[in-house]
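**Student:** next comes the sequence, and after it the predicted model I'd like to discuss.
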Amino acid sequence: MSEETKVVKPYGLQWWLCGAIMLIVIAAAATGALSTDLAGSFALMLSIGILCNEIGERIPFWNSYVGGGLVLAFLVSAFLFTYNIIPQKYADAMVMVMDEADFLSFFIIFLITGSILALDRKLLIRSFAGYIPAIFGGLLGAGVLGILAGLIFGVSPTNVMLKYVLPVMGGGNGAGAVPLSQIYETVTGDAAANYYSFAITILTIANIFAILTAAILRKVGEMKPSWTGNGTNLIRKGGDFATEDKKVKVSMKDLGGAFFLAVGFYALGRLFAKALLPTIGGVAIHQFAYMIIFVAIVAAAGIVPDNIRAAAKKLQSFFTANLILIIMVGVGVDTNIIELAKAITPGNVVIALAIVIGAIIGSAIVGYLVGFFPIDSAITAGLCMANRGGSGDLAVLGAAKRMGLIAYAQLSSRLGGGIVLIIGSILFGAFLK
């Protein structure tokens, strides 16, 4: 490793410069001088988030199996505000950012648009012939085994599906647990943090099991070579189609176009959810669910030019790489750490494990039936649905030594997570309204 790669640069800044900024912000908050508007709130939320992220990404085991800096930022924020260590006016300001300004929805808009448009068009179209059924197989297996485990511990099938299966199989944290909590709040009127605090606990437990079982499946593949494509191929016959988009140069105008496109898709989702078709069969459909459907249709049709697709992906990458810390701190502010600790019980651990095993079995069986190698299908369509999204995909594929299948893993996190949001929108409306 070169000396340059060893240098710590939080957010691209020299460590001393970033540290100086954080000290200034904390001093301003401690004296009450920091404003409670968007600028002041963002400054304090990022200061807390960056510090926790840098520490969390360097803690052994935690950084690989628990979720690293993002989860630490959430937990530390919940601790700070549960015990009133930070002045209440700043807690209120952060709640304003998350609720009144609705930064959460703003964040999700760009995540949905960029993640779906980033998929190769041919991969998006051909995936529906085989890979999407494999994802549904994983969802079905996760639901069945999760419900069976839930019955053992006295958890109703409805609660298992809504509070366990959906967040675990939702495509990770930013693409799954966060928007699911927003849909939950919209449907029930209860705070999103009340759903998220439990969802992130179950998701974190499941993420550990997903990584560990990926390593086990790698060993199974070594013993049964006919069950795997050795990490380079998913389809048993007929070749592969997991290719990356060609490199496209993105201008500042392209970023502006992608920005406008994303908020336009959101407006379209709102138009259908609030005016044109708010319910289907009596079930309310969330604007994000509509948005996912329309973005997927446009992406498959090839309407959006490559430069705008690339720009949308770049915007999405910026939000998920940097502004996710604001989300984690903001959700932590409205979370009671004492209630969170109560969620880690033997029953929850067993149910999370059952969901992961169900995802493996279901995606392997359906994957085999549609012409995939069962082990590779289980890893990509199963475990890459039951982990923490992008970072979880890398951890799972790394443990399975199948990084060549990253396009399929991303398909699970993006479209698979979108499918879960649609299902969640329907189930929340049907059972919790």
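**Tutor:** Here it is on my side, so go on. Keep in mind the model is a prediction, meaning the values are calculated, not measured.
**Student:** okay, CA-based contacts and neighbour counts for the rest of this
**Tutor:** OK.
**Student:** and E100, which of the three is it?
**Tutor:** Here E100 is coil, with the state taken from DSSP: H, G, I helix; E, B strand; the rest coil.
**Student:** which stretches of the stretch 251-400 of the chain form helices?
**Tutor:** 252-271, 287-301, 306-318, 324-333, 337-342, 346-369, 374-377, 390-400 (DSSP state H, counting those that start in this stretch).
**Student:** same thing with the stretch 1-150 of the chain?
**Tutor:** With helices called from DSSP H, counting those that start in this stretch, the stretch 1-150 of the chain shows them at 3-6, 15-31, 38-56, 68-82, 88-98, 103-117, 121-152.
**Student:** these: which one's closest to I406?
**Tutor:** Evaluated over the helices of the stretch 1-150 of the chain, closeness to I406 peaks at helix 121-152, with 12.4 Å, by C-alpha to C-alpha.
**Student:** this is the comparison structure:
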Amino acid sequence: MVNFNSSEKNINEKESTGKTATENLTGWPYNWWRLMDNYKIGVIPLPLFIIAGILICVEVLVTGKLPSEIVVMVVTCGFFGFLCGEIGKRLPIVGKMGAAAICATFIPSALVYYGILPKPIVVATEKFYEDTHILYLYICCIIVGSIMNMDKKTLIQGFLKIFIPMLCGEIVGMLVGISVGYLLGLNVAHTFFFLVLPIMAGGVGEGAIPLSIGYGDLLGIKDGLSRVLPIVMLGGLTGIICGGILNRIGKAYPHLTGNGKLFPESDNTNTSDKKMLKSEIVIDVTTFASGVLLATLLYMIGMLVKAVTGIPAPVGMLFAAVLVKLISGVSPKVLSGSQVVYKFFQTSVTYPILFAVGVAVTEWKDIIAAFTLTNLTVIICTVVSLVTTGFFVSKKLGMYPIDAAVISCCQSGQGGTGDVAILTAAERMELMPFAQIATRIGGAINVSLSLLILAHVLLKYNLVSIADLIN
């Protein structure tokens, strides 16, 4: 039974002394409670974090395997994800420039490559990631929550205007990348098709793989994916670093950023909608559940769109979510539920997801293979010029340049996983809908147009030779 008099006494005491009555008590269980409340690794209280580590070790040592079922993997990915993220946050200087997202992704990849992470953990994580497609649940909840949190005017303006800095950034990035490669003694065609284009191809599934298939058909090379994939990863890594740097610039110069918003809001922007939404926000279990259901239903619509049109499911879902928002298709209470779901996934699921991505799909050996001074120079110059152009063009268009430039970073990202890492480093997960446009649609356009030009212009009229391309 709850003692309301005691609760009221605690509140009154906290107002007068800054502490509750229990905070002044010692011994069991008060010291234990304070340890739980005041010391955390990510979102996990330190005692629970230690217990999680012990249980994982015992499971692996005693049974020699780790179940890939969701209950065990929630603990495992949470433990390692937040541990790697915490390491990144505590690094000097770079800890404030996106190192947490980098460490959460690339430390697990390196641990797998060097055989340090126990094999049962690797096998279980890979199976869990592949069987559940957990990344898509994460992305759909983030996208839907972001869109439902935007006012309609900003949503329309954002989707109409964001293509301009994206296009300008790609043109400048391509020209700079090719020029730098030429100055370093690389063939122009090779620089574009095997260094610059993979960076802007939109990741692995919708970018590197179609690109490598196209190269196999047109150039007769069988190792296209092994050539392209490392460049995609290094481009994504550079994008993460740029996102972290942009975040620091935004903190130093607040007038340049909307902290996840693309446009300054006018005083009368959707005032009635905001008041209605605020009055309807009631956070309970059913509200949260309705937010999850909304996100998953919209993703199923995206899957149907993909089956009919071939458009990636996250993009189809994105358009469906925009339509629902524009026609006010769900109540303010359900909108608030989707925002709670967004916040939960942003704070509690990001680093575990990045750990799973690092173990399951990030190949450390591919990154090492592409780690040459020439490649790095071309990649860094391409991504930096892409992001810088997005910054200044968006500023001319009346957008917040930091936030628009973060979306430009995502143009060099490793698909959906890259978007998660870049936006985490930039602390602007609200931009996920625009990031998906940049990677999915932008990447598809880049790959399709480039392969068409290669097949029907360059090779057809002997403007380049296959030997020059593959070097």
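**Tutor:** Received it, and whenever you're ready, just let me know what you need. It should be emphasised that the depicted structure is a prediction, and the values quoted were computed from it without experimental measurement.
**Student:** in JSON lines, list the helices of the stretch 251-400 of the first structure along with distance to D245 of the first structure and mean neighbour count.
**Tutor:** JSON lines is the format used below for these (distance: least, C-alpha to C-alpha, whole Å; neighbours: other C-alpha atoms under 10 Å):
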{"stretch": "helix 252-271", "distance to D245 of the first structure": "17", "mean neighbour count": "18"}
{"stretch": "helix 287-301", "distance to D245 of the first structure": "13", "mean neighbour count": "21"}
{"stretch": "helix 306-318", "distance to D245 of the first structure": "9", "mean neighbour count": "23"}
{"stretch": "helix 324-333", "distance to D245 of the first structure": "25", "mean neighbour count": "27"}
{"stretch": "helix 337-342", "distance to D245 of the first structure": "41", "mean neighbour count": "14"}
{"stretch": "helix 346-369", "distance to D245 of the first structure": "25", "mean neighbour count": "25"}
{"stretch": "helix 374-377", "distance to D245 of the first structure": "22", "mean neighbour count": "32"}
{"stretch": "helix 390-400", "distance to D245 of the first structure": "17", "mean neighbour count": "23"}
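**Student:** of all those, which one is nearest I202 of the first structure?
**Tutor:** Closest of the helices of the stretch 251-400 of the first structure to I202 of the first structure is helix 346-369, at 6.4 Å (criterion: C-alpha to C-alpha).
**Student:** buried set for the strand or helix carrying A215 of the first structure?
**Tutor:** If you go by DSSP states H and E, A215 of the first structure is part of helix 192-223. In terms of neighbour count (16 or more other C-alpha atoms under 10 Å), helix 192-223 of the first structure has its buried residues at 192-215, 217-218, 221.
**Student:** what's the answer for stretch 171-178 of the second structure, then?
**Tutor:** By neighbour count on 16+ other C-alpha under 10 Å, the buried set for stretch 171-178 of the second structure is 172-178.
**Student:** next one: stretch 53-70 of the second structure
**Tutor:** In terms of neighbour count (16+ other C-alpha under 10 Å), stretch 53-70 of the second structure has its buried residues at 56, 60, 65-68.
**Student:** so what's the most centrally placed residue in the second structure up against?
**Tutor:** Centroid-nearest residue in the second structure: V420, 0.8 Å away (criterion: C-alpha atoms, centre = their mean). Contacts here follow C-alpha atoms under 8 Å, 6 or more residues apart in numbering; on that basis V420 of the second structure touches 350, 354, 429, 432.
**Student:** closest to L35 of the second structure among those?
**Tutor:** Closest to L35 of the second structure out of the contacts of V420 of the second structure is T350 (24.3 Å), distances taken as C-alpha to C-alpha.
**Student:** residues in contact with the closest one?
**Tutor:** Residues in contact with T350 of the second structure (C-alpha under 8 Å, 6+ apart) are 420, 424.
**Student:** tell me the counterpart of it in the first structure.
**Tutor:** Using TM-score structural alignment, the partner of T350 of the second structure in the first structure is I324.
**Student:** and for A99 of the second structure?
**Tutor:** Using TM-score structural alignment, A99 of the second structure pairs with G67 in the first structure.
**Student:** what's the local residue count around its match?
**Tutor:** Applying other C-alpha atoms under 10 Å, we find 23 residues neighbouring G67 of the first structure.
**Student:** next: the one 4 residues further on.
**Tutor:** By the other C-alpha under 10 Å criterion, the neighbourhood of V71 of the first structure contains 26 residues.
**Student:** quick one: residues contacting it.
**Tutor:** Going by C-alpha under 8 Å, 6+ apart, V71 of the first structure touches 56, 328.
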